[in-house]
Structure formats: C-alpha cells, structure tokens
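Participant: Structure here, sequence nowhere to be found:
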C-alpha cells in the first residue's frame, strides 16, 4: 500500500497542524467557558463561529469532499490523514465543517440529491450556515440491522406522511439543525433491501417533536447533542424523496463506508493526543524518587501504545486506499476490521494515559475522559463490534469454502 500522500495533501497537513496549534488547542478551554456562561448550553459559543471564519480564510474548509464541483477534492486515503489531525480535538471537526453527521448528509445530497434539494439544503450545509441530523436508529428494534426499521413513509397524493420514533439523532439538539435525512419504509412487503427510502424532513415541519436529549456517559455534547425524535403524521412533499423509492438501504451503505474511515482516523488522532499527553505528564511528574518517564512500566505502556496506534493507522489507510481503488464493496472486510480495531486501540491508549494522570485523568481539566467516552461510543456507532466481527469471519471463510 501507499505510505505517502500527494503534495496537495502534504500542504494541507502542514496548514492544519499549524492551525490546530495556533487556534484550536488554545481555545478549547474558552469554548467550554463560553458554553457554560451562556443562557442555555444549546446556544453556540461565539468562539466557534470565529474559528470557522478563520478556517475558511486559511483554505481549511469542507476538506472531506470527494465529489467534483464542490471545492477541495480529496480521496478517502488523502482525507484520512487530515481527519486524524482533526480527531485530536473534539471541537475541531466542526471548525473545518467536517463534523458528523453533516459530512455524510452532504455526501448523500452531492451524490443523490436533485438540483432543488442541493440548492435548498446542500449549499447552506457546505457554507456552514445550517446543521443537519440523520434519523435512522430506532429505540424499539435492533438498528444494527437497518432492514429492521419500522418507520412508516406512506404516500398520499403529492405528499409523504411519516410516523416514527427515532433516537440517537446526533446534532438534532443544535439550534442550527434545520434538516433531517429520514430513513423509513415505503414498501414494507418488498424485497428486504428495497423496502426503505430516504426523505428530507425540515425540522420545523409540524409533527416533528424532539422528545428528549440523550447524554453519553453523562456528557451532553452541547450544543450538538443527541436526541430522541418522534414524527407524528409529518407531511412533506414527494419532491423531498432522495433518489428513488426503495433505495434507502443502498444510500445508507454508500454513506457509511467513508464515514467509518472518518470515525476511525479521528479515533487514532485522539489516541495520538493521549500518548502525547501521557509522555509529557510522565516527564514532569515524580514518584518514589524518580520521574515517571524513567520507570520501566511507563516505558512499556508507551511502547504498547505506539505499536497499537501505528498498526491501527496502517490498517485504516489500507482500507481507505482499497475503497478508493476498488470501491466500498470490495473493501467491505477491511472497513469492518478497522471499525473494530480503531476504537479498541484508541480506548486502550486513552485508558493508559488516564492511569498515568491519576485523578486528574478523569476530570474535565484534561481532554482524556471526554475522548474516552467518545471512543467508547464508537464501538456501537455505525454497527456494533459483533456485527463487524460476524462479517469479517463470514468473508474470511469465503476464501476457503
């Protein structure tokens, strides 16, 4: 596999690293202070919009894009290197308009949206003036199997009528969230993978009700947040259908491939920051007469962490490169493998860093605890480990049987 990047990507890496050091890390604490000082934690800290404008000025905007005609065009392999850098901070992806679920939603609209849908929803998303959510997961079924969803999309004349309960709709709490991509069944009796469709639902449509906010290990992830949403006789025009009826599962699969690369590289970035914090902490702290960095047990966990991070990175870059060259279907096993490996390794490294930090590691004085909680959810997001392990085993057996 390739181990180098294009000149274009190398230049963006340098600019991104500099931007992170000059603007992101120094403002993480200010972001939290502003958020806590606001009338509601569901308001936007001013520093976020300031940073976004700076990112635009530096040409670090919409870096995720792979489609021609929408600015920066990078392969999955090239973007993966940038995604890792952004993953070192939990506020960074939004600063560069590379935050989930917006990136996946924009990719869907770029690939499948009509001209009208692009004008109304894609362009504002690309500009960063609105946000979006993706509503697929449901509380009453095992949503790791997307064909399980029970949401109803019924056509009545020139409208679709939607009834459903959805949850873990990330970004739905954000006051800027104007549009949802909704996945439900238009043909419950059709072929298993052709029953579902995707429809655009403006969040201010009558019948759209945010029932509650869902914290993650106690973190509210404000002002982004995760929500349970009920759709009660929601009516939208038929023109809000994305692509064609019965193509919802296909669209979801095309969306998830690149998204898993993004998640995994961000997790590796979080692990890189953790090992950096671990080493700096160990170098400046002393226990039982010598610096922690001189103790064999510390050097051993640093070595284990470095080996694991580099393994996960190489495997993820390999998956990204295979997807670029042969398509997501051909890279199915590699994508499943990284979706298991990257979060595991990120958790391992962050946990070791927390152990070295001691009590400080579980406070909000350092980013380790928040990164740990985020990495732990990745073992469920976009399919739990067990689903991916099943697929890896099945695909491996195919080579021999």
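Facilitator: Here it is on my side, so go on. Nothing here was measured: the structure is a model prediction, and the numbers come from that model. Numbering: from 1, shown residues only.
Participant: contacts and neighbour counts: CA atoms only from here.
Facilitator: Fine.
Participant: Can you say which helix or strand has residue 321 in it?
Facilitator: Element membership of residue 321 [criterion: DSSP states H and E] is helix 296-326.
Participant: Could you check that helix and say which residues are buried?
Facilitator: Using 16 or more other C-alpha atoms under 10 Å as the test for burial, helix 296-326 gives 298, 301-302, 305, 308-309, 312-313, 315-324.
Participant: helix or strand right after whichever helix or strand residue 372 is part of?
Facilitator: For residue 372, the enclosing helix or strand under DSSP H and E is helix 368-377. Stepping forward along the backbone from helix 368-377, the first helix or strand reached (DSSP H and E) is helix 385-398.
Participant: what's that following helix packed up against?
Facilitator: Counting contacts by 3 or more C-alpha pairs under 8 Å, 6 or more residues apart in numbering; DSSP states H and E, the secondary-structure elements packed against helix 385-398 are helix 332-357.
Participant: Name the residues of the helix it packs on that are buried.
Facilitator: Residues of helix 332-357 classed as buried under the neighbour-count rule (16+ other C-alpha under 10 Å) are 332-354, 356-357.
Participant: okay, pairing it with this:
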C-alpha cells in the first residue's frame, strides 16, 4: 500500500495520479478535508484528515498515522509532498520506521539540504557549483555587512516554511512564499525588506541573483537507492512560473541534456544521496554553466510530468521500497508539457503581459500546443469538478 502525506492541495493529487498511472492506488493523508485528491478514483478509502504540518502538531500527526499503519497488513510506503511534510518525517524518522517504508539520505546530509543556511557551507565542502551566498542570523548582522553585498541579489529563508505566514497581515504584505522572493538592485531596498520580514531562529540567506528568462531554469529529477545508484531520472525546464522568474510551476516541459543529467548524478553520488530528489538549476551565462540553486529531497508535482513522459519516479520509489527489483529507467520523451492553467493565467496577466516577455499572441499560441494538465484528467475527472 502507498500512503501520500500532504498539508494541502494539489500536491497530494499530483502523486495520487502519478501512482495511479502505474496501477497503484494510494491512501491520502491531508490537512484539508476538501482536498481534491480524496475525489480521485485512484485514492483508497478511508481518508485521513491531519492537523496542519506545524511543529506543535507533529506529535498528534505521528499518533494518527502510526495508528493507521497498525490497521494495514504490511508496512505502507510513505510519500511526502512538501517541505513541511519532509521536516516532519526527518524529525520523526526513527519513530516512523517501524510503521512505514521510506528512504531518506543520512541525517547530517538531509539537514544540510533542508536548511538553505547550512547548504551554503555544505555545497562549498562538496564542491557543488552554486551562486555566491551568505547566511545571516539577524538583520543586525546584515546591516553590519550590507555594503559588502554583491548586487543584484535575492533573499531566501533558511527553511521555506519560515515564510509560510500565519497572520493575515503578513499574507497581505508579502503574499505566498514564492511571491515574497524577489530581486534586489539596491542595498537600502534589501535592508528595508529584511527589516520587515519577521526574524526566525534559523536566519536567512542573501544569494547572488542570476539573470535570465524562465526557460534558463532547469530541474533534474531522480530516485537513488541505498547505494546511491540512480534507478530513474529525467530533466525538465520551466516555460513560465508564477510569479515570473522566482515562482511556482505554471508551465514546464521535459528535455534532454546528457551532460547536465550526468553531472547531476555525479553530484548526488558525491554526497551519498539516497531517495527521491529534485535539483533546481539556473543557467549562468557569465560563468557558462548551470548553477545549483537548491536540492530538494521530497516528492514533486513534476513527477506527474515525468510519468506522462515515460519515467514514473513515484512508482519506482514504491516498488523499490517494497523490495521489488527495479531496472533503471532514463528513457522519456522530449517536449512533453505540463500546464497548471490557473497559475499560468495569473502569471501571464500579472507578470508576462506587463514585462512583455510573452505577448498575447505568443501566449495563446503556446496554449494551443499539446500538453497535459496538472488538475484536469479526462480519465479521472472528479477532482476537477
């Protein structure tokens, strides 16, 4: 049995469909009682409603999902669809292992990937090609070093969930986590922004901003066994994001680049990675290389695109963790597209239309191309209704 754990939609539905395409039905644990994944024909009953994935709720979440596992004939395979869910699994790793099957990298490596502050030193130690970045514990530290910051730059939280705002005032001021990410071309503007962001114990990162259009953002997706052998992989690139340049998935496609795929596997084997992974890259024209922006060790919406193209990482992970023999899968089709229509329309209207990166004609022409939809699937229509 597969169990998908997600704090909110549509992340759970991405994985329900991805596994469903391989003939694997799954049980959904969600923090939303109206999660569209519950309506999928690939979702098993019963559904399990969890509290929000916040640290103060982790104990209760563990009790609920441990109790569910004890009703199963065998340990289910656990798939986690976001940063907060990954944090929970990491913190309760030893307690969860008697109840669920999952594969994570060693603890010290996992922490270095989850924390953007820790990742700076880790990337330098492992000789990964990353943009220049500095971690700060507080605004006062940044203020003391402000004149030495290279521009343009971007500010990121140590953990993504640090910018999952709890108050309505912060949500109105900064928007979503992705909307809060922005380019800074002046040091006073950088400092003013950081003063307004609530301070956290984990700090924040100021990273050099790499210029370039959205299609210069590429991602490697893979699954690695306990010996860091890659059992499946594919590459994607962004066509549009919401908001432009720093946002979430709006429209993306698969592509091939043997050199980038090979380097990605080499980087991950260098750090002794195991489990599911996504590496975010951006092409640095000045350096003439892809720079690593982030390494994310959890399941992703892009896995649905991979399944359509020919490499189903969620199914590979499920079968491997069940102890089945899995032959490496790296053959997939080029230019297979995935569209998150509501996000894409917002990205065009509020962003690309204004910066003229996409004209009305070029945008409509791009929509006319054959593609798969993140939410709508004629074979499983109820979540869309």
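Facilitator: Here it is on my side, so go on. All figures in this text were calculated on a predicted structure; none of them were measured in a lab.
Participant: Overlay the chains and give the TM-score.
Facilitator: Structural agreement between the two chains, given as a TM-score (TM-score structural alignment, normalised by the length of the second structure), stands at 0.29; 175 aligned residues with a C-alpha RMSD of 6.4 Å.
Participant: Can you tell me how far residue 183 of the first structure is from residue 268 of the first structure?
Facilitator: Taking C-alpha to C-alpha, to the nearest Å as the measure, residue 183 of the first structure and residue 268 of the first structure are separated by 30 Å.
Participant: Contacts only, for residue 163 of the first structure.
Facilitator: By C-alpha atoms under 8 Å, 6 or more residues apart in numbering, residue 163 of the first structure lies in contact with 151, 152, 153, 230, 231, 232, 233, 234.
Participant: quick one: residue 353 of the second structure from residue 339 of the second structure, how far?
Facilitator: Computed as C-alpha to C-alpha, the residue 353 of the second structure to residue 339 of the second structure distance reads 18 Å.
Participant: In terms of packing, which of those two has more residues around it?
Facilitator: When neighbours are counted by other C-alpha atoms under 10 Å, residue 339 comes out ahead of the other of residue 353 of the second structure and residue 339, with 22 against 15.
Participant: So residue 226 of the first structure sits against residue 170, correct?
Facilitator: Yes - under the contact definition of C-alpha atoms under 8 Å, residue 226 of the first structure touches residue 170, with a separation of 4.2 Å.
Participant: now for whichever helix or strand residue 105 of the first structure is part of, which elements pack on it?
Facilitator: When elements are assigned from DSSP H and E, residue 105 of the first structure belongs to helix 102-112. Where contact means 3+ C-alpha pairs under 8 Å, 6+ apart, helix 102-112 of the first structure is packed against helix 123-127, strand 131-135, helix 248-284.
Participant: Which helix or strand lies directly C-terminal to the last one?
Facilitator: Same thing as helix 248-284 of the first structure. Downstream of helix 248-284 of the first structure, the next assigned helix or strand under DSSP H and E is strand 286-287.
Participant: Quick one: name whatever helix or strand follows that following strand.
Facilitator: Next along the chain after strand 286-287 of the first structure, taking DSSP H and E as the criterion, comes strand 290-291.
Participant: elements contacting that following strand?
Facilitator: Using 3+ C-alpha pairs under 8 Å, 6+ apart, strand 290-291 of the first structure sits against helix 248-284.
Participant: Show me which residues of the helix it packs on are buried.
Facilitator: Using 16+ other C-alpha under 10 Å, the residues of helix 248-284 of the first structure that count as buried are 248-249, 251-252, 254-275, 277-279, 281-282.
Participant: quick one on the thing from earlier: redo the helices and strands packed on helix 102-112 of the first structure as TSV? Include distance to residue 111 of the first structure.
Facilitator: Below are those laid out as TSV (distance: least, C-alpha to C-alpha, whole Å):
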stretch	distance to residue 111 of the first structure
helix 123-127	13
strand 131-135	16
helix 248-284	9
